[in-house]
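> Give me the fold of what follows.
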Amino acid sequence: MNDATAINTETATPVPVTVAPGWRVSLIAWAVLVTAIILLFWKDSADIVSQWWNNATYQHCLLIPPIIAYLVWQRRAEVGQLTPRPFLPAAALLLVGGLGWLLGQYAGVGLVRHAALVGMLIVSVPLVFGLTVARGLLFPLFYALFMIPVGDQLIPALQMITADMCIFLLDLFDVPAFIDGVFIYIPTGSFEVAEACSGVRFLIAMIAFSTLVAHLCFKSTLRRIVCVVSAIALSIIANGLRAWGTIYIAHLTTPAFAAGVDHVVYGWFFFAFVMAIVLGVGWFFFDRPVDDPAFDPRRLQPRTPAIPLSKAFGIAAGLGVIAIAAAPVYGMLVGERAADQQTAMIELPDVSGWTKVPTQGSGWQPIYENASASASQSYRDAEGRQVDLFIAIYDRQDDEQEMISYGNGLFEPDGDWSWAQNLANPPGGRGVQLQRVPYIRDVWHYYLVGDALTGSDYGAKMATLKTRLLGGPTRAATIIVSSEHRDSSVNNVPAIADFVGALGDLQAALDQAAVAEAVAAE
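Below is the predicted model of the structure:
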């Protein structure tokens, strides 16, 4: 590379800076390795970009690559003085990243795959350029973690925090209010603290923004921590105030008028307002000069830097390609196998003490697309209590048939039904209450993956991973027992518990219900 020019801050005159040798060939080797990573994992690369573009929660991630490019460009003079030298042991970390991707692939957890992909891109820097250069680019490499689309897992907790804040403020302003999970009722109408109202997208974006501000504007570690923590707290509080304001305006006017105001306030205008507050308050405490260098290259440069050989960069790139390809190749060799059986249909069993009856009520149905077979049936006992049983079977899970995936679950993501609150978990399952005004549905939800029984999505994912990588029964199924009512004071859980008790061992019930293709053909 050619010599660069730096500025002497004391004399304000250009000072020539000699660029260390080896940069041109190292950049070529790194470009080859990064291209190989993106092409080998192109589906996940495309999925990450798709989530940035289509999911409002992660649209701020579109700005992260340009920000990283700016941070690297800002350090170009200092980094150019460092001698790039491959750190070959980092290839082991690439191998770990590939293993992580394989675990995410066979467990069906997109977050794990995406985190592994971004991690491999980060590790490619010390592998090719060495630890010294990586130290000089430490913050840009750390900031690359914000490219991972993560945060939706916070939605239920943020919904409850927002709902509790609304009730507290409504009580403070003497507005009669009643809360049932994430549903709030006042005399003029009812409101749901839906997923979009949880404030998760602004919280995640604010974390990324405040981290950047903390790095660029503060030198004190304590001030940096205070900046980020304050931004997080302000985002949560501001979102609670916005939700309360909408309900309070509805109390003073009408729900339709309040919704119109909320649509005007909500959106990136709201985020810009909170961001302006963070910058405005933080301005008085900035302690890092604008021309402060990112780091001192003399402190990072080895005392006896060795000029790297061209072969070393080629070896680094080659080791990297081999490391990232190892896990997918293993997956192709041992991870794909045929289903143990083909389920033609499901015949839901007769249950002692319960009679099969036509389904009545709201017409609620769980959604499990691409299942090998599924069926539902309503039952009623002598006391007139009614429960609904739903079973979906996946003979073998893969990219096309995945039991736990976006869109699958107890209700349609953008539909009328929504999560209201968690119930006490039954043994081996999960208890939850759903609501679609005026209907309320109590649910016990189970997963059966191979021989494992669990009510946890993550538990089911881990069981799936175990069977796909280490062997075991390929069949997976979900069993959902629920009961519907309209009175929030009614508790239908005892009826569900009695039905599950009468149903007996869930594995045996599933074996009885699943009709194999060979039997159906006779």
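
> switch to C-alpha atoms for all contacts and neighbour counts from now on
Fine.

> Tell me how many other residues surround R224.
21 (other Cα atoms under 10 Å).

> Leaving out chain neighbours, which residue sits closest to it?
A214 (4.7 Å; Cα to Cα, 6 or more residues apart in numbering).

> Could you report the distance from the one you found to V278?
11 Å (Cα to Cα, to the nearest Å).

> Quickly list what's touching both of those two.
C227 (Cα atoms under 8 Å, 6 or more residues apart in numbering).

> ok, which stretches of the stretch 1-150 of the chain are helices?
Using DSSP state H, counting those that start in this stretch, the helices of the stretch 1-150 of the chain run over 23-40, 42-54, 64-74, 76-80, 90-107, 110-129, 131-136, 138-143.

> okay, those helices in CSV with distance to P358 next?
Shown next, in CSV, are these (distance: least, Cα to Cα, whole Å):
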stretch, distance to P358
helix 23-40, 51
helix 42-54, 40
helix 64-74, 54
helix 76-80, 71
helix 90-107, 37
helix 110-129, 39
helix 131-136, 66
helix 138-143, 56
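
> can you list those in TSV and add mean neighbour count?
TSV is the format used below for the helices of the stretch 1-150 of the chain (neighbours: other Cα atoms under 10 Å):
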stretch	mean neighbour count
helix 23-40	18
helix 42-54	16
helix 64-74	15
helix 76-80	22
helix 90-107	23
helix 110-129	23
helix 131-136	21
helix 138-143	16
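
> Those: which one's closest to E400?
For E400, the closest of the helices of the stretch 1-150 of the chain is helix 90-107, at 12.4 Å, according to Cα to Cα.

> name the helices or strands packed onto the closest one?
The contact analysis (3 or more Cα pairs under 8 Å, 6 or more residues apart in numbering; DSSP states H and E) places helix 90-107 against helix 110-129, helix 310-334, helix 457-470.

> Tell me which of the helices of the stretch 1-150 of the chain lies nearest to R380.
The closest of the helices of the stretch 1-150 of the chain to R380 is helix 90-107. By Cα to Cα, the value is 37.3 Å.

> And C227, how far from F146?
Counting by Cα to Cα, the gap from C227 to F146 is 17 Å.

> Please provide the structure for the following sequence as well, for comparison with the first:
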Amino acid sequence: MSKTTAYSWTYLLCSIPSKWFYGVRAHANSLRHLPNGWSRTLGYLLLLVLLSGGCFFGTWSSIIEIWARSKTYTHGFVIVPISLWLIWSRRDYYLRLVPTVAYSPLLAVLAGGFLWLCGDLSHIVIIKQVAAVAMLVAGIWVVLGHTVTLSLSFPLLFLFFMVPMGEELIPALIEFTTTFTVKLIRLTGLPVYRDGHYFTLTSGSWSVIEACSGISYLIASVTLGFVFAYLNYSHYWKRVLFMLLSVVVPIVANGFRAYMIVMIGHLSDMTLAVGVDHLVYGGVFFGVVMLLLFYLGSFWRDPPFTPIAIVPRKASVSSTPQQLAVSVLLLAGFGIWQPLAATLLDKQGQLALPAYVATQALGDWRQTADPKWLWEPKFPRAAEHSKAFYSDSHGNSVGLYYASFGKEEQGAELVNSENALVSAVESRRLRISATDTLAFALGQQTVTLNVTVLKENSGQVLVVMDSYQLSGEISNNRYWVKARQLVKHLSGDTSPELKLVLWVQPDNDDIASAKRLLTGFLTAWLKQQSI
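As a prediction, this is how the structure comes out:
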């Protein structure tokens, strides 16, 4: 490297920090001279963001962790930059508005806080995440006032796209994609046999799994579609119409994508589109569809709209005492929920199982030795569990299992998808051959249970019933259980929250008799315990 080149690089590297410093100082000076009290307001907004991050650090961390872990939600990293860019692109308009504190949105802050409390007590992460974003938006509303917040409504509401939600749509999307694909195949004139989400052609078999649901395409389309509609249309009906199209088009397009992949595989004798290459075909197809959607949408774009800032006649910058008062109220509105949740949860966490689970005799039933059946329930994250077997005078035996999760933690909750009857390891020798629900009246309540038939590779059958037991009621409805848990925690009710499982290995695979046996035992059990 020549001396001249070395000198040039040295000068450049040394000049960068000084240029950056002077640039930052210039921006800082310009911020101090913003009109209508914006410089002080921006300072309060920064403090609000720090307050939200500090009070709900765990919730915000969970959002970012999901962005980093799941490709479906990687877009979350660009939501805040996009929102800030949308605001920056119209900064001249916003700076003509006068930010004045508003007190009524404090109610929205409290409502968001209560929602977060409900999510924390019921261990539903997505509710906590939605609540954290809602509280931040409501806090901004308090600091900026009604007029400014209304003008910023889209960039602020766009922040809700940070919440990683949508996975609950996957089963419905899988069902739609399967049905849509099979119907198109039949319209093509090809014979196809469908079994659930699996279908078979003469050339081979296919299945629609989570990766084929199109959830990633849907989320990407909705996010981009909302921004496109906001930037290109000033008429609200056009915005709403394009937003709806950004929801419908990717769902239908994913159906055509699946059909296209199946037909490529079928016509190539299963040599194409049966491996990683089908992801490439699908990605290219979706990209073309989205480009076509945005291209067609551009034909109806409205001319650039230059809004005129209309400042209320008596609008004035909020005084320092007003802003300090609002700051104290926001500090309280954000800060009370974590301690309150900890206090309420400390009252819970009853680890010990109730005494009645150790009952030795029950009418005609007596506790007996383990018959060593081919399966028994296992919930590794349970805080405490109990297993017992009972037999009657006719030699019939049943298994009874209770599990308590005590002071629940994330991943160790009473209602959790991890609490499966058959683990991944057990699935190598066991499969679920049938599922059903059972309901029967007991006193003033209706007992509901899940009924599952397990079949071993050898052909041996087990009949399993499971449900949840809370506050004297038994229900298999997961949503009811979550709601009941929330009410219990808010009211300070410390009664046990239990997972209940009964099972039997029937003679001669007589499933109907096994159901009657389990129902009769459970009825006698519940009557004696007077739950």
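
> Now which residue in structure 2 aligns to I204 of structure 1?
Alignment note (TM-score structural alignment): I204 of structure 1 maps to I219 of structure 2.

> Also Y330 of structure 1?
By TM-score structural alignment, Y330 of structure 1 lines up with L340.

> Kindly tell me how buried the aligned partner of F56 of structure 2 in structure 1 is, as a neighbour count.
Applying TM-score structural alignment, one finds that F56 of structure 2 aligns to F41 in structure 1. Neighbours of F41 of structure 1 under the rule other Cα under 10 Å: 19.

> Can you tell me the closest non-neighbouring residue to F41 of structure 1?
For F41 of structure 1, the spatially nearest residue (Cα to Cα, 6+ apart) is L117, at 7.5 Å.

> Out of the helices of the stretch 1-150 of structure 1, which is closest to A497 of structure 1?
Per Cα to Cα, nearest to A497 of structure 1 of the helices of the stretch 1-150 of structure 1: helix 90-107, 30.2 Å.

> what stretch of structure 2 lies opposite that closest one in the alignment?
Using TM-score structural alignment, helix 90-107 of structure 1 corresponds to residues 105-122 of structure 2.

> now swap in stretch 126-138 of structure 1 and tell me
Using TM-score structural alignment, stretch 126-138 of structure 1 pairs with 141-153 in structure 2.

> what's near enough to touch G282 of structure 1?
G282 of structure 1 is in contact with C227, counting by Cα under 8 Å, 6+ apart.

> Translate it into the numbering of structure 2.
In structure 2, G282 of structure 1 lands on G297 (TM-score structural alignment).

> how about stretch 322-338 of structure 2: buried residues?
323, 326-327, 330, 333-335, 337 (16 or more other Cα atoms under 10 Å).

> quick check, distance from that stretch to the centre of its chain.
28 Å (Cα atoms, centre = their mean, to the nearest Å).

> Pull the residues that contact it.
44, 51-52, 55-56, 101, 103, 106, 109-110, 113-114, 116-117, 135, 139, 142-143.

> what about 6 Å?
Here stretch 322-338 of structure 2 makes contact (Cα atoms under 6 Å, 6 or more residues apart in numbering) with L110.

> And stretch 351-367 of structure 1, by the same measure?
Outside stretch 351-367 of structure 1, the residues that reach it (Cα under 6 Å, 6+ apart) are 378-381, 408-411, 503.

> one more time with 7 Å, if that's ok
Outside stretch 351-367 of structure 1, the residues that touch it by Cα atoms under 7 Å, 6 or more residues apart in numbering are 377-381, 408-412, 502-503.

> quick one: which of the residues you listed is nearest T57 of structure 1?
Using Cα to Cα as the measure, the one of the contacts of stretch 351-367 of structure 1 that approaches T57 of structure 1 most closely is E412, at 18.3 Å.

> The match of F56 of structure 2 and G97 of structure 1: what is the separation?
F41 of structure 1 is 12 Å from G97 of structure 1, by Cα to Cα.

> Equivalent analysis for F146 of structure 1, please.
Separation of F146 of structure 1 from G97 of structure 1 (Cα to Cα) stands at 17 Å.

> so where do the strands sit in structure 2?
Taking DSSP state E as the criterion, structure 2 carries its strands at 193-195, 198-201, 204-207, 361-362, 365-368, 384-391, 397-404, 430-442, 445-456, 461-470, 473-475, 497-504.

> Now do the same for the residue nearest to F41 of structure 1: its match in structure 2.
Match for L117 of structure 1 (TM-score structural alignment): A132.

> One more: A452 of structure 1?
So, by TM-score structural alignment, A452 of structure 1 is matched to E473.

> List the contacts of the equivalent of H385 of structure 2 over in structure 1.
Superposed on structure 1 with TM-score structural alignment, H385 of structure 2 falls opposite A373. Going by Cα under 7 Å, 6+ apart, A373 of structure 1 touches 343-346, 392-393.

> ok, those vs T246 of structure 1, which is closest?
A392 (40.4 Å).

> if I look at the closest one, how far off is F209 of structure 1?
43 Å.

> neighbour-wise, which of the two wins?
Between A392 of structure 1 and F209, A392 has the larger neighbour count (other Cα under 10 Å), namely 27 against 17.
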